[in-house]
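**Q** my questions are about this predicted structure, shown below with the sequence.
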Amino acid sequence: MTMTLTKKAIEWRRHMHQYPELSTKEFKTAEFVANKLAEFGLEVHRDIGGTGVVGILKNGTSPRAIGLRADMDALQIHEQNTFDHISKNSGVMHACGHDGHTAMLLGAAHTLAENPDFNGTVYFIFQPDEERGTGAKAMIADGLFTRWHMDAVYGMHNIPGVAKGKFVTRAGAIMASESSFKIVIKATGGHAALPHMGTDPIVVGAQVVTALQTIVSRNLSAIAETAVVSVTNFETNGTVNVIPSQVTISGDTRSFTDATLHKIEKAIERVVAGQCMAAGVDYEYEFNNSYLSTINTQQETIHAVTAAEKVVGADNVNGNCERYTISEDFSFMLREVEGCYILIGNGEGACGGTALHNPLYDFNDDILSIGIDYWMTLVNDQLPK
């Protein structure tokens, strides 16, 4: 890749970093992306699943086609960096590197349009609303895979703490599902001095929180059903001298298979129902899945690893990395089409190691060219002349 394109990619990335937009509101970002794709000569489709953009590049006669996906939305975080390209939208920042992902995919589109050394069709998918987990589903519902045929779809995300430019991925589940739960325990409450005259939801709620910890340790296989169940909030409507009439418990769960996800959903309600029945109180229970587990298919993972090795060398690619309990809505695309999600190292320590979703995070511009080269290599490998 030329130094000129590298400079352009940095300019694009820093422009988007200065003007971040929240999920479903990526209007200017989507327009910026669509205009660039049109400038490169691609067929452009706007407003897919809201603010999503799809660019289409065809070359040759092969019916084979692959999709490459980047995310565009930012987070509701007030940036604390001091560099020149800091966010100009107060309270909103690209704290997850989606500006970098978009710039890398734009760079690949630019280069492949100028030098189409492939045979087939490439779909450049710029997705909104990854952070809330609804953008991929919205694009799918809007015909992403029915309007356009794709043999496989690939995604990439930066990962701080992994050396700059190294790649990690794995076949099977690489990221966990995420689900939230809400439990409302309803009792009579009463006077703090006369607890025997009512029912106390705090005691029941405390027992529920303790019992929930047994789901992972006593209901799931430690080897085959790795999972996390975390209670993150406990609220009451009581005060210092009033036993509350209601307790609300909410939390988050992570797992790597759909079977484990459903087992956790049922187990939580079983625990709640048992504790509430024993105490003679009522309850309400909600369980909502935001992200499915991200499951890479075997052959597409091999393709992704092979392309990465060509770019950075086999020593810098781990094709059997440990699983991550973070979540990604690319998971929904992988339930529709075979594909692979790969992570590219953003750097370590002060040079790219700041955690995602942190007000001091910034995407490492040094990996833009590596990511662009990866996309180009993957396309040329999968759609050979």
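**A** Yep, that arrived.
**Q** okay, CA-based contacts and neighbour counts for the rest of this
**A** Fine.
**Q** give me every residue that touches the residue nearest to the spatial centre of the chain.
**A** The geometric centre of the chain, computed from its C-alpha atoms, lies nearest to Glu328 (CA atoms, centre = their mean), at 2.4 Å. Neighbour list for Glu328: 130, 133, 175, 177, 291-294 [criterion: CA atoms under 8 Å, 6 or more residues apart in numbering].
**Q** pretty sure Trp12 sits against His101.
**A** No. Contact between Trp12 and His101 fails when scored by CA atoms under 8 Å: they sit 10.8 Å apart.
**Q** so for those two, which sits in the more crowded spot?
**A** His101 (25 against 21; other CA atoms under 10 Å).
**Q** confirm for me that that one is in contact with Asp71.
**A** Yes. With contact defined as CA under 8 Å, His101 and Asp71 form a contacting pair (6.6 Å).
**Q** buried ones in the longest helix that the chain contains?
**A** Assignment by DSSP state H gives helix 258-279 as the longest helix of the chain. Counting neighbours by 16 or more other CA atoms under 10 Å, one finds that the buried residues in helix 258-279 are 260-261, 264-265, 267-269, 271-273, 275-276.
**Q** do the same with stretch 104-120
**A** Quick answer for stretch 104-120 (16+ other CA under 10 Å): 104-113, 116-120.
**Q** which of these fall within strands?
**A** Secondary structure from DSSP state E places Gly120 of the buried residues of stretch 104-120 in strands.
**Q** nearest to Met1 among the buried residues of stretch 104-120?
**A** Taking CA to CA as the measure, Thr111 is the one of those closest to Met1, at 8.0 Å.
**Q** next, the contact list for the closest one, please.
**A** Met376.
**Q** here's the one I want to compare it with:
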Amino acid sequence: MRKSFKRACLAAAAAGLFASAAQAQVIQPAQLQDLGQRVEALQAKMVAWRRDLHQHPELSGQEVRTAKIVADHLRALGMEVKTGVGGTGVVGLLKGGLPGATVVALRADMDALPVKENTGLPFASTAIGRNFGKETPVMHACGHDGHVAILMGVAEVLAGMRAQLPGTVKFVFQPAEEGRSEHPKHEEEPFGAKAMIAEGVLDNPKVDAIYGLHLAPGPATGSVGYRVGPMMAGADGFTIKVTGRQTHGSRPWDGVDPITASAQIITGLNTIVSRQLDITAVPTVVSIGAINGGNRENIIPDTVDMLGTLRTFDNKLRDDARKRIAHTAATIADSSGAKAEVKFSAVSYPPTVNPAELSKQAVPVLQAATGGKAIQIPLVSGSEDFSDFQLKVPGFFFILGAPPKGRAPAPNHSPLFDFDEDAMPVGAKALAALAIDRLAQPR
């Protein structure tokens, strides 16, 4: 099938999906103009918040200073505020002045990464934190400082429009999106979105829809990127322990070589994607990122340990791929007399999937809020635990384009990562518009 035909089919499907949605849009041009003016008036504040947070980053689950700044801001706006939700999470509740039962949640993640900053920015981080007991430089290398500043701005804008709002807005400031930075009491202990959900962030009052965004080096500043359906990959980490029998390197026949078995397993795992799964339907990635075994050139060891990651965009395919990984490793090891034990990490992220019905409401609003600069983007193989919220309630996630000015864009998680602060008002206006429009929609 030719790519041009595929694009035509996708374009036609998208046109059909949103043709009726545009007519259902509730937010009006005058409201958008007012909203834009309110957001622009806060740009300097958002920049100041972002730069302060950037200079004082905190690792996952340790966002104490960040949480206090957020909580103090929300309280100053007259909101009901809960702290310590899911660890260091903060939730603000804004009740509108008009009758309405709809509850909309807006989410921002707060944590930084164990990365040494190399941007040379005047507000660059020099912070040191403790990551699993070891001192490490800390940096906001994924834009979460911008996410927090944007949502603080949205909170101030919507609090100023309280009298015009029907229903309720929850502001969800989430810790530990990037994972853990400390050892849990037990492996199954939830963190990040899962921990906030377990502590009732989507209840009392029950959330009808949740929205979130992520800063990225593209598309261009002023634009946002979206997809309907699967957007970001699910992520599953796994370990493979291959057990053989140690022997002298000169006499491999006296033992069982787990290194050779491991090499064959890696080759076999690559065929799962290339030969066993229909990747024309949904892309899949299986990668081995670490392999450790042995300590001398003339000793064949007892064991080899491997670390890997699985990325999928469909939950059924995810389950199938997990089974194939375990089966492939076990049978290849068995064929050489070794044993392979596969364990999938309790730390996993489902695919981020924007449901069609909520997308019908959201995409026209994004187009209106950005002046027609909402564009469909390719699948993203990175992962986001916003997907955990989407498993519980309808959720819509989008990318906020913000390539930095005057320097080459660096990918998220790079020590060179930075973003164009002019994108923050665009993100704030989009999130606020999505909330206003959804509150006015029939429940």
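**A** It's in. Bear in mind the structure is a predicted one, so any value in this text is a computation, not a measurement.
**Q** what would you report as the TM-score here?
**A** Put the two chains on top of each other and the TM-score (TM-score structural alignment, normalised by the length of structure 1) is 0.96; 383 aligned residues with a CA RMSD of 1.6 Å.
**Q** what ranges do the helices span in the stretch 101-250 of structure 2?
**A** 144-160, 192-198 (DSSP state H, counting those that start in this stretch).
**Q** OK, contacts around Lys241 of structure 2?
**A** By CA under 8 Å, 6+ apart, Lys241 of structure 2 lies in contact with 303-306, 340-342.
**Q** do Asp388 of structure 2 as well
**A** Counting by CA under 8 Å, 6+ apart, Asp388 of structure 2 touches 193-194, 349-350.
**Q** reformat these as TSV; add neighbour count and distance to Ile436 of structure 2.
**A** Shown next, in TSV, are the contacts of Asp388 of structure 2 (neighbours: other CA atoms under 10 Å; distance: CA to CA, whole Å):
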residue	neighbour count	distance to Ile436 of structure 2
Ala193	26	24
Lys194	20	26
Tyr349	21	29
Pro350	24	28
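**Q** dump these into CSV; add distance to Cys9 of structure 2 as well.
**A** Shown next, in CSV, are the contacts of Asp388 of structure 2 (distance: CA to CA, whole Å):
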residue, distance to Cys9 of structure 2
Ala193, 36
Lys194, 37
Tyr349, 30
Pro350, 27
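**Q** pick the one among the residues you listed closest to Val103 of structure 2.
**A** Ala193 (18.2 Å).
**Q** and Tyr291 of structure 1? What does it align with in structure 2?
**A** Per TM-score structural alignment, the equivalent position to Tyr291 of structure 1 in structure 2 is Tyr349.
**Q** isn't that match right up against Ser387?
**A** Yes. Tyr349 of structure 2 lies in contact with Ser387 (CA under 8 Å); the separation is 7.0 Å.
**Q** overlap in contacts, these two.
**A** By CA under 8 Å, 6+ apart, no residue touches both Tyr349 of structure 2 and Ser387.
**Q** that older thread, average offset between the longest helix of structure 1 and structure 2?
**A** Superposed on structure 2, helix 258-279 of structure 1 shows a mean distance to its aligned partners of 1.1 Å (mean CA distance after the TM-score superposition for structure 1).
**Q** residues in structure 2 aligned with that helix?
**A** Using TM-score structural alignment, helix 258-279 of structure 1 lines up with residues 315-336 of structure 2.
**Q** now the matching stretch, how far from the centre of its chain.
**A** How far stretch 315-336 of structure 2 lies from its chain's middle: 27 Å, per CA atoms, centre = their mean, to the nearest Å.
**Q** quick one: the strands in the stretch 1-150 of structure 2?
**A** 80-85, 89-95, 98-109, 128-131, 134-137 (DSSP state E, counting those that start in this stretch).
**Q** buried set for the second one?
**A** This means strand 89-95 of structure 2. Under the neighbour-count rule (16+ other CA under 10 Å), strand 89-95 of structure 2 has 89-95 buried.
**Q** run through who's touching that strand.
**A** With contacts defined as CA under 8 Å, 6+ apart, strand 89-95 of structure 2 is touched by 67, 70-71, 74, 79-85, 159, 162, 165, 167-175, 196, 201.
**Q** now the buried members of those residues.
**A** 67, 70-71, 74, 79, 81-83, 85, 159, 162, 165, 167-175, 196, 201.
**Q** in structure 1, which residues correspond to stretch 54-72 of structure 2?
**A** Using TM-score structural alignment, stretch 54-72 of structure 2 pairs with 17-35 in structure 1.
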